[in-house]
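[1] Quick one, what's the 3D model for this:
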Amino acid sequence: MTSRMFRPARVAVASVLMTLALVALAGCSFEKQQQIWEIAGPVFGTRYHINVVLTDDEASLENLGEGITEVLEEVDASMSTWREDSELSRLNGREDQSDWIDISVPLHEVLATAVDVSSLTGGAFDITIGPVVNLWGFGPEARPDTVPDDDELAARLDATGYEKLELRAEPPAIRASKSQYIDLSAIAKGYGVDAVVRYLENAGVASYLVEIGGEVRVNGRKPDGSAWRLAIEEPVSEQRQINRVVALDQHAMATSGDYRNYYESEGRRYSHTIDPDTGRPIVHNLASVTVIAENTMLADALATGFNVMGYERAQALATRENIAAYFIVRRDGGFESHHTPAFTSYLTQ
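    The predicted model follows:
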């Protein structure tokens, strides 16, 4: 996580389009002592883009950049499945997980949120599905020459199940009735955003936008007093275009969809999102779902769980739980957009 970039973020003309696009407002003018600065760099196999409202102070920017790098390195060293030396990889490598295993506070925080979302979604979100994800070629294992057969899927599914995990808060620890391979790829980016937010707030930064791989969290307002404007992408893989714009001055937003990470085999497209019930990639008509929540870790996990559930089930659950969710559904070659009542106040005209 090196090669940071520092530059004035001319929000009037620049935008970042990823799973979530950052939309610019035209015609902004800032006082000299108050600008939006961007700090950017590689992380988690993607990139981070952080906008902070600061005076033109090169030393402050450099210190912030170094601190952000350290924070993200700590998250990666704890929660990556791509690093053999990470805390999570060491946990996954234990053949016997039946006794309490001490874990760090951050890892416990993520695991606890993951289990809560698993329970809420009836297992649609499940961090133990990693072995099946790997079997389909969307994890550290090599992509298979052929799609998995029923026997292979059954064997790996039998080893999964978030219900097998048990967590202890004090001191933080985990154990499993049957040893598990845990994959935090659907929640760790969100946690990384929240970790950076905590660092910025402790450093006295009050107005910011933090984005990692499309998961984003904001606070405060831009120098002209306007809210941060974020765009939900149209769920098409061939191009980048906007479906809807939202305005936030706090909270987090995350999107999950089946239109970016996939591969094709023998004329069929296989999404990276795996249904824990079947062990197979999702095949329903929900193209993407965006969730707004108090923190990015929760928004990230909920968006993935809702994406697995499909529109009808997810919309009913989100409405019942007063969760702000926005759904884009495939209909007759086009798209329909729907949102829960809790999402309405965030939409721009």
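
[2] okay, CA-based contacts and neighbour counts for the rest of this
    OK.

[3] wait, what's in contact with residue 16?
    Neighbouring residues of residue 16 by Cα atoms under 8 Å, 6 or more residues apart in numbering: 22-23.

[4] before we move on, what about residue 336?
    Taking Cα under 8 Å, 6+ apart as the criterion, residue 336 is in contact with 328-330.

[5] That one sits in which helix or strand?
    For residue 336, the host element (DSSP states H and E) is strand 334-339.

[6] again with residue 217
    Using DSSP H and E, the element containing residue 217 is strand 215-219.

[7] Also compute the angle for the next helix or strand after that strand relative to strand 215-219, please.
    Sequence-wise, the next helix or strand downstream of strand 215-219 (DSSP H and E) is strand 228-233. Put simply, strand 228-233 runs at 160 degrees to strand 215-219, going by axes from the mean of the first three to the mean of the last three Cα atoms, to 10 degrees.

[8] Tell me the helices and strands packed up against strand 228-233.
    strand 20-22, strand 242-248 (3 or more Cα pairs under 8 Å, 6 or more residues apart in numbering; DSSP states H and E).

[9] and residue 189, which of the ones you listed is closest to it?
    Nearest to residue 189 among these is strand 20-22; the distance by Cα to Cα comes to 13.3 Å.

[10] what about the helices in the protein?
    Under the criterion DSSP state H, the chain carries helices at the ranges 58-79, 87-92, 105-120, 130-135, 150-158, 188-202, 296-309, 311-320.

[11] For the third one, which residues meet the burial criterion?
    Of the residues in helix 105-120, those buried under the neighbour-count criterion (16 or more other Cα atoms under 10 Å) are 106-108, 110-112, 114-118.

[12] Check the first one too.
    Neighbour-count burial for helix 58-79 flags 61, 64-65, 67-69, 71-72, 75-79 (criterion: 16+ other Cα under 10 Å).

[13] Can you lay out the helices of the chain as CSV showing distance to residue 46?
    Listed next are those as CSV, based on distance: least, Cα to Cα, whole Å:
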stretch, distance to residue 46
helix 58-79, 12
helix 87-92, 20
helix 105-120, 20
helix 130-135, 19
helix 150-158, 28
helix 188-202, 10
helix 296-309, 16
helix 311-320, 28
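
[14] Nearest to residue 208, out of those helices?
    Per Cα to Cα, nearest to residue 208 of these: helix 188-202, 8.2 Å.

[15] which residues are contacting that closest one?
    With Cα under 8 Å, 6+ apart as the test, helix 188-202 has contacts from 44, 64, 67-68, 71-72, 75, 79, 110, 206, 210-213, 215-217, 254, 295-300.

[16] Please apply the same query to stretch 150-166.
    In contact with stretch 150-166 (Cα under 8 Å, 6+ apart) are residues 115, 118, 123, 126-129, 131-132, 174-181, 276, 279.

[17] Could you also give me the structure for this next sequence, so I can compare it with the first?
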Amino acid sequence: MKTYLDPPEAPAGTGQRYRLHGPTMGSRYSAVFYTAAAVDEAAIAARLSAAVDAVDRQMSSWKADSDLNRLNSAPVDAWLRVPHALFDVLEAAMRVSRESQGAFDIGVGDLVTAWGFGPANGQIDEARIKTLASQAHRPASDFLDLDREHGRVRKRVALSLDLSGIAKGYGVDELARCLDRLGITDYLVGIDG
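    Predicted structure coming up:
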């Protein structure tokens, strides 16, 4: 009897099985793929790592110098140019926010921190939680302007954005695009979280 824990069998005619993994986003990525072509595992691992590292450098709430944190610290009403990938993720997050009527909201960075998650490293701020709970909340999509033509973003109110609910998914997409560009078509990629 096969279970979901058994390793997958190779798709017919696809060649050798490879398994690569490495650190990313405070966790790890993994890629399992089959290919009949000869491959340089180290080169593929380097490309996969570079793909997810780029996402992490742009979208991490943990890295003080990330593009996301640069946006978080930008003055209200100031336009800020952001990398194309970050722009795409912000655009997708705002679309999901509107479609979910604000149930999905990237404007929860202050709340995440107050509860001790993310860079707060377990330090719960009960006073900040009470303050935030007493304020009327509107989703970030109500206060974030995106200018695709110029690749820039503007906050109309002070916001602390957190992309933890979407950035890893984008990272997984980047892993898949990386393997697609290499001509590898039989794969499973993921980022633990």
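
[18] And the contacts of stretch 150-166 of structure 1, which of them are buried?
    Buried members of the contacts of stretch 150-166 of structure 1, counted by 16+ other Cα under 10 Å: 115, 118, 123, 126-129, 131-132, 174-176, 179-181, 276, 279.

[19] Could you say which of the helices and strands packed on strand 228-233 of structure 1 is packed most deeply?
    Highest mean neighbour count of those: strand 20-22, a mean of 24 (counted as mean count of other Cα atoms under 10 Å).

[20] could you say what helices and strands that one packs with?
    On a contact count with 3+ Cα pairs under 8 Å, 6+ apart, strand 20-22 of structure 1 meets strand 228-233.

[21] Which residue range of structure 2 does the strand it packs on align onto?
    Against structure 2, there is no aligned range for strand 228-233 of structure 1 (TM-score structural alignment).

[22] ditto for stretch 202-211 of structure 1
    The alignment of stretch 202-211 of structure 1 onto structure 2 (TM-score structural alignment) spans residues 181-190.

[23] can you tell me which of the helices and strands packed on strand 228-233 of structure 1 comes nearest to residue 305 of structure 1?
    Nearest to residue 305 of structure 1 among those is strand 20-22 (17.4 Å), distances taken as Cα to Cα.

[24] residues in contact with the closest one?
    The contact list for strand 20-22 of structure 1, computed with Cα under 8 Å, 6+ apart, reads 15-16, 214-216, 229-233, 242, 254-255.

[25] Out of the residues you listed, the closest to residue 147 of structure 1 would be?
    Nearest to residue 147 of structure 1, judged by Cα to Cα, of the contacts of strand 20-22 of structure 1 is residue 255 at 26.8 Å.

[26] quick one: that closest one and residue 289 of structure 1, what's the gap?
    Remark: distance between residue 255 of structure 1 and residue 289 of structure 1 (Cα to Cα, to the nearest Å) = 6 Å.

[27] next one: residue 309 of structure 1
    In this view, residue 309 of structure 1 and residue 289 of structure 1 are 11 Å apart by Cα to Cα.

[28] With residue 192 of structure 1 instead?
    According to Cα to Cα, residue 192 of structure 1 and residue 289 of structure 1 sit 20 Å apart.

[29] Compare these two (neighbour count), which wins?
    Using other Cα atoms under 10 Å as the criterion, residue 192 of structure 1 and residue 289 rank with residue 289 on top: 31 against 28.

[30] Cross-check the contact I'm expecting between that one and residue 324.
    No - if you go by Cα atoms under 8 Å, residue 289 of structure 1 and residue 324 don't touch, sitting 10.4 Å apart.

[31] sorry, back to before: what's the overlap in contacts for residue 255 and residue 289 of structure 1?
    What both residue 255 of structure 1 and residue 289 touch, as defined by Cα under 8 Å, 6+ apart, is the set residue 303.

[32] returning to that earlier point: just to be sure, which of the contacts of residue 336 of structure 1 are found in strands?
    Among these, the members falling in strands (DSSP state E) are 328-330.

[33] Can you select the buried ones from the residues you listed in PyMOL?
    In PyMOL, a selection of the buried entries from these looks like this (16+ other Cα under 10 Å):
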select buried, resi 328+329+330
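
[34] number of nearby residues for residue 15 of structure 2?
    15.

[35] err, residue 138 of structure 2, not the other one
    Residue 138 of structure 2 has 11 neighbours, counted by other Cα under 10 Å.

[36] Likewise for residue 136 of structure 2?
    6.

[37] What distance do you get for it to residue 104 of structure 2?
    For residue 136 of structure 2, the distance to residue 104 of structure 2 (Cα to Cα) stands at 16 Å.

[38] so which of the buried residues of helix 58-79 of structure 1 comes closest to residue 142 of structure 1?
    Distances from residue 142 of structure 1 to the buried residues of helix 58-79 of structure 1, taken as Cα to Cα, are shortest for residue 79 (20.2 Å).

[39] residues touching whatever residue of structure 2 lines up with that closest one, list them.
    Using TM-score structural alignment, the partner of residue 79 of structure 1 in structure 2 is residue 59. By Cα under 8 Å, 6+ apart, the residues touching residue 59 of structure 2 are 66-69, 86, 163, 167.

[40] Once you drop chain neighbours, what's closest to the aligned partner of residue 107 of structure 2 in structure 1?
    Counting by TM-score structural alignment, residue 107 of structure 2 lines up with residue 128 in structure 1. Closest residue in space to residue 128 of structure 1, ignoring its immediate chain neighbours: residue 182 at 4.7 Å, by Cα to Cα, 6 or more residues apart in numbering.

[41] what do we get in structure 2 for residue 63 of structure 1?
    Using TM-score structural alignment, the equivalent of residue 63 of structure 1 in structure 2 is residue 43.

[42] Its match and residue 53 of structure 2, how far apart?
    Using Cα to Cα, residue 43 of structure 2 is found at 15 Å from residue 53 of structure 2.

[43] And residue 103 of structure 2, by the same measure?
    Noted for residue 103 of structure 2: a distance of 29 Å to residue 53 of structure 2, by Cα to Cα.

[44] And for residue 93 of structure 2?
    20 Å.

[45] What of residue 69 of structure 2?
    16 Å.

[46] Please state the offset of the match of stretch 202-211 of structure 1 from the chain centre?
    In terms of Cα atoms, centre = their mean, to the nearest Å, the centre of stretch 181-190 of structure 2 is found 19 Å from the chain centre.

[47] same thing with stretch 110-130 of structure 2?
    What separates the centre of stretch 110-130 of structure 2 from the centre of its chain is 21 Å, taken as Cα atoms, centre = their mean.
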